[in-house]
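Peer 1: Below: sequence and its predicted model.
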Amino acid sequence: MAFSKENTIIGFVGTGVMGKSMAGHLLKAGFQVHVFNRTKARAEELIQMGAVWFDTISELAAKSNVIISMVGYPKDVEEVYFGANGVINNAKSGSYLVDMTTSSPILAEKIYEEALAKGLYALDAPVSGGDVGAKEARLVIMVGGDENVFKSMGPIFELVGTNVVLQGRAGAGQHTKMCNQIAIASNMLGVCEAMAYATKAGLNPKNVLKSIESGAAGSWSLSNLAPRFLENNFAPGFYVKHFIKDMTIALDSAKKMGLLTPGLELAKTLYDKLAEQGEKNSGTQVLYKLYL
């Protein structure tokens, strides 16, 4: 199916930090968008922009032919897709289901299989880029599923991301996101330690950042998150609690594959400590507080 503004009604479940911006881009592009969120207040801005509010996921699914979800945890994904009031039991045959939550690869495979049995087409399509990437419509989108379904969704993906890659069969998008989170976890340790070292050495860490971010040490976290924590800005572009969730999924998956991930294990231990200190709703850059 070729999706156009005339024949497409997008149902968007989850209008938080990321979902709000993503749904907004779809509205601005001229698509009809239905929205559901546990807290309606978080969808008010989208409603003002023209989105149609639905009180239940089942109603939204029945009135849409593309359903996108961007929620918090695997348990939330299960709630959205399964059960009497879930997407799979209420979407019209032929609808496309796209879970963009960072979730379990095994759960992505289950959604794909149960959707297919109902005549529905499912993709797992987690994203990277944080709140800034969502706002600027330049997310990285990692997709698992059938190629023809991926191609059909292309015009919609392009409205929220600039790097969209089909990684393989169902679950491959989630596995790719785990690779992303593993790389970020150890990198955040290095970013925080480097800036802490600069401070202890009596240097101006902002000047140090100017030198090292464009060299071999350069990374997204160094350029985007170090400036935030150096200004004591720990507001969430991505929550600590969600990062812990991602690292837990990655550790479980790695264990099943017999893979050692010592860097990931250390990072999770430190983020668990931050959560215990009351920082679970802070941004991931709050790791720097452990070095102060």
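Peer 2: Happy to help now that I have it.
Peer 1: For the rest of this, base every contact and every neighbour count on C-alpha atoms.
Peer 2: Noted.
Peer 1: So the residue nearest to Pro126 when sequence neighbours are not counted versus Ala108, what's the distance?
Peer 2: Nearest non-adjacent residue to Pro126, counting by CA to CA, 6 or more residues apart in numbering: Met100, 4.2 Å away. As judged by CA to CA, to the nearest Å, Met100 and Ala108 stand 10 Å apart.
Peer 1: out of those two, which sits in the busier spot?
Peer 2: Ala108 (28 against 22; other CA atoms under 10 Å).
Peer 1: How far away from the center of its chain is the helix or strand hosting the more buried one?
Peer 2: Applying DSSP states H and E as the criterion places Ala108 in helix 105-117. Centroid separation for helix 105-117 versus its chain: 19 Å, with CA atoms, centre = their mean, to the nearest Å.
Peer 1: helices or strands next to that helix in the packing?
Peer 2: Helices and strands touching helix 105-117, by 3 or more CA pairs under 8 Å, 6 or more residues apart in numbering; DSSP states H and E, are helix 74-81, strand 121-124, helix 172-200.
Peer 1: second one coming, line it up with the first:
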Amino acid sequence: MNIGFIGLGIMGKPMATNLLKAGYPLYVYNRSSQAVDELKALGATSKSSPREVAEASDMIITMLPDSPQVEQVIFGDNGVIAGISSGKIVVDMSSINPIAVKQMAAKLDAVGVSMLDAPVSGGQLGAIEGKLAIMVGGPQIMFDQVKPVLEKMGTTVTRVGDIGAGNTVKLINQIMVAINIAGVSEALAFGKKAGIDPAIAYEAIRGGLAGSRVLETKIENISKESFKPGFRVQLHEKDLNNAIAVEKEIGANLSFTHHILDMFKKLDQLGLGTEDHSALYRWYSRL
């Protein structure tokens, strides 16, 4: 299967690299050339537009910041839709609004093209190691067809429902992660004010009920108060904004999410939007 990959950012580049390591012919496009050049050196073929990627590929993967970018790449000038043909598959692995995914899938279906939404969790390290959790929405027959490819990028590949369900489950994930990071940050900042080093508190509680994957992966950032991004504040802010949009559509209650989104927005306004989302600790420790 010839694979196209569009969007070679902090997540997309290592994901594409793992597909090359697995032996797949890979056609790539990205706005900036550095990542393209790095992948070309590993055996990828560069293309000058999403249209050219679609012409050369059986399966086109997109990994982009948000819904507008995905829509532009697929339906804009020289977009995927201009080069795609019936029977090909688009797999969007971005984390975007599930309502937008359903609308895009309907447009592609009209020209005989199937679409799956397959957002990921696991951060940059998970992308590099090929250990992402991938949650997929779309027809079972299409899922079965692309699952072997997705398994080269993730250790858990789960079909969670029809189109849009992948991004809905990703929003569930992002809500849980945000609340967990906020809880860890609030508690450890409280402890530090009381004279307890966060690293010592971590060692004492990590094996108990308060232990979590978030605590394990973010304690170094918090204890050193160094927030080099693995997943940026701005991206988590974007995900929670998408969750709020869906909340209004379905009549849910995301009161905790609103509160944490407000904190992310204020960090962004302070110029900290490019820091890791564990920079929520800064909010509780009061810059």
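Peer 2: Cool, the structure landed. Everything numeric here is computed off the predicted structure, so don't read it as measured data.
Peer 1: After superposition, what's the TM-score here?
Peer 2: Scored against TM-score structural alignment, normalised by the length of structure 2, the superposed chains reach a TM-score of 0.96; 285 aligned residues with a CA RMSD of 1.2 Å.
Peer 1: ok, residues contacting the helix holding Ala108 of structure 1?
Peer 2: 74, 78, 81, 88, 121-124, 145, 170-175 (CA atoms under 8 Å, 6 or more residues apart in numbering).
Peer 1: quick one: which of those is most hemmed in?
Peer 2: Counting neighbours by other CA under 10 Å, the top entry in the contacts of helix 105-117 of structure 1 is Asp124, with 35 neighbours.
Peer 1: That one: what's it in contact with?
Peer 2: Going by CA under 8 Å, 6+ apart, Asp124 of structure 1 touches 98-100, 108, 142-145, 170-174.
Peer 1: That one maps to what in structure 2?
Peer 2: Matched by TM-score structural alignment, Asp124 of structure 1 corresponds to Asp117 in structure 2.
Peer 1: ok, so what distance separates its match from Asp197 of structure 2?
Peer 2: 42 Å.
Peer 1: Also Leu261 of structure 2?
Peer 2: Leu261 of structure 2 is 27 Å from Asp197 of structure 2, by CA to CA.
Peer 1: Compare neighbour counts for those two and give me the winner.
Peer 2: Counting neighbours by other CA under 10 Å for Leu261 of structure 2 and for Asp197 shows that Leu261 has the greater number, 22 against 14.
Peer 1: and the closest residue to Val120 of structure 2 other than its chain neighbours, what does it touch?
Peer 2: Closest residue to Val120 of structure 2 apart from its sequence neighbours, by CA to CA, 6+ apart: Ile134 at 4.5 Å. Residues in contact with Ile134 of structure 2 (CA under 8 Å, 6+ apart) are Ala118, Pro119, Val120, Ser121, Leu150, Gly154, Thr156, Val157, Thr158.
Peer 1: thinking again about what came up before, mean per-residue distance, the helix holding Ala108 of structure 1 to structure 2?
Peer 2: Compared with structure 2 after fitting, helix 105-117 of structure 1 has a mean deviation of 1.5 Å; criterion: mean CA distance after the TM-score superposition for structure 1.
Peer 1: Quick check: buried residues in that helix?
Peer 2: Residues of helix 105-117 of structure 1 classed as buried by neighbour count (16 or more other CA atoms under 10 Å): Pro105, Leu107, Ala108, Glu109, Lys110, Ile111, Tyr112, Glu114, Ala115.
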